[in-house]
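**Student:** I would like the atomic coordinates for the input below:
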Amino acid sequence: MMKYAILLIACNITLLFMPTSVSGEIRLTIGSDHWPPYELAEKDFVTNGFSTQVVEAVLKRMNMQIEGKIQLYPFARLEHHILHGHIDAAFSLSSNTERQKQCYFPAEPLIDSKWVLFIRQEDKNRLRFSTLDDLKGKTIGVVRQYAYTPAFWAFLKKENNYETVSNDEQNFIKLRSGRIDYVIAEYANALTILKKLGLSDELMPLLTQPVYKTELYVIFNKQRISEQFVNRFSDTLKAFKRTSEYDRIYENYFLTHPLDKVHFSHVCHRGNCAVN
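**Tutor:** As a prediction, this is how the structure comes out:
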């Protein structure tokens, strides 16, 4: 009798975390974090931002509904929830080994993303970045649970030259005060944060060489969402990105600093120049 009771409890827990069905209509539980300009939060929910508007538009084209509102989580908790099947989908995330194990990634990303190093304006003649060797003996600010790349993380751990914080804002405040030498950050997100903090004239990106380029995705938990659904989402997203509606959303957030036109004067694909 006990084993049947345990089985019943397990089934109820599984159903608790499955997509909600109302009158036969499937509703997705979706989470994200506050990461402008991609996701903008208001109180406990993610209500706006580039990725938010794109996701909502694609789901609308698929005649899919979101259960309630897009839930707001700190990034580490967001990753925990999507990896453990507590929510159906999460955005905007890049790919890494653990996420690939637990989640489906659409073939079509939401957008390409460029990660660069930031320094103080006063250090522009002292600090540079063209290879990882330039970072030796310097302190780099990183954010807990961010994926970055295996090669970049391996370098930091070998050199033991990094400090971890909970969010990007904390890193930029530390950089301004001189407590660290570099901050690695996503380019568009960083520019938004610096403007908010009033630090745009004090801190600057090193556009001679990106640390890496990646893609940002909506990812779906494999235990809750079928691969067929993810493929349909990917096809719908790809078609949506060819529309004028998508162009309007993109221009609304990136007209001042278009991501596809960021110029890196030095691109290299050999040795430790490219951090993959």
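**Student:** please make it C-alpha for all contacts and neighbour counts, starting now.
**Tutor:** Fine.
**Student:** helices of the stretch 51-200 of the chain, start to end?
**Tutor:** Ranges of helices within the stretch 51-200 of the chain are 75-83, 97-102, 150-159, 168-177, 187-197, based on DSSP state H, counting those that start in this stretch.
**Student:** the residue nearest to Gln145 when sequence neighbours are not counted and Val165: what is the separation?
**Tutor:** Using CA to CA, 6 or more residues apart in numbering and skipping residues adjacent in sequence, the residue nearest Gln145 is Ala76, 5.8 Å away. As judged by CA to CA, to the nearest Å, Ala76 and Val165 stand 11 Å apart.
**Student:** between the two, which contacts overlap?
**Tutor:** Arg144 (CA atoms under 8 Å, 6 or more residues apart in numbering).
**Student:** structure for this one too, so we can compare:
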Amino acid sequence: MLKNGEADCTLILIKTPERQKFLHFTEPIITVRGLIWSAAHRGAIQFQALDDLRQYKIGVTRGYSYGPEFDDFLQTMQIETANSDYSNMLKLLENRIDIFPGNELVVDSLIKRHPELQDKLLHSSKAFIEWELRIAVSRKSWVSSLLPEIEAVLADLKREGVVSDIVKTYLP
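**Tutor:** The predicted model follows:
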């Protein structure tokens, strides 16, 4: 919809060369880590290099990119695909997968919304990637003319701590 100009903008999107062809991006709003999640009864899975994860059955979410390096790594692995992060979290608890890569903010938000997940998942201390999330505006939208104003307001919201307060409302 953004590509065709049917929608004006979307919040917290990752900037990629492909998307830059049809979207304008703000400066980063927040940075989130990609972490390796496991069931608490297994313990947190730690790694130094992606190759350290070869021994595990990995769950991934359909349509997601985990960054170029991790996506390349997944090409050499046996993976199990789910339709959502929530489904992968349930698969962890059912021992159908050993680990799954997940955006820290998204997974923490799901844990907060689903009591059955609380205290049942752990994550690696090391991130496999950090994503800078931004507002994206369709190049075909009139809203793109407002980008300087949007940037100024975002800078004020970050400086005043409003952005971090909003993020905290979604974390456990």
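**Student:** switch the helices of the stretch 51-200 of structure 1 over to JSON lines; also include mean neighbour count and distance to Leu255 of structure 1.
**Tutor:** As requested, the helices of the stretch 51-200 of structure 1 are exported to JSON lines (neighbours: other CA atoms under 10 Å; distance: least, CA to CA, whole Å):
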{"stretch": "helix 75-83", "mean neighbour count": "19", "distance to Leu255 of structure 1": "27"}
{"stretch": "helix 97-102", "mean neighbour count": "14", "distance to Leu255 of structure 1": "31"}
{"stretch": "helix 150-159", "mean neighbour count": "14", "distance to Leu255 of structure 1": "30"}
{"stretch": "helix 168-177", "mean neighbour count": "18", "distance to Leu255 of structure 1": "23"}
{"stretch": "helix 187-197", "mean neighbour count": "17", "distance to Leu255 of structure 1": "11"}
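**Student:** center of structure 2 - which residue?
**Tutor:** Nearest to the geometric centre of structure 2 sits Asn103, at 3.3 Å (CA atoms, centre = their mean).
**Student:** which ones are touching that one?
**Tutor:** Counted by CA under 8 Å, 6+ apart, Asn103 of structure 2 has contacts 32-35.
**Student:** that one maps to what in structure 1?
**Tutor:** Using TM-score structural alignment as the criterion, Asn103 of structure 2 maps onto Glu186 of structure 1.
**Student:** how far away is that match from Leu28 of structure 1?
**Tutor:** Note on Glu186 of structure 1: its distance to Leu28 of structure 1, by CA to CA, is 28 Å.
**Student:** go on, Val58 of structure 1?
**Tutor:** Distance of Val58 of structure 1 to Leu28 of structure 1, computed by CA to CA: 13 Å.
**Student:** one more: Ser130 of structure 1?
**Tutor:** Counting by CA to CA - Ser130 of structure 1 and Leu28 of structure 1 are separated by 43 Å.
**Student:** the two: which has the busier surroundings?
**Tutor:** Taking other CA atoms under 10 Å, Ser130 of structure 1 and Leu28 do not tie; Leu28 has more neighbours (23 against 19).
**Student:** any idea how far Thr20 of structure 1 is from that one?
**Tutor:** For Leu28 of structure 1 relative to Thr20 of structure 1 (CA to CA), the value is 7 Å.
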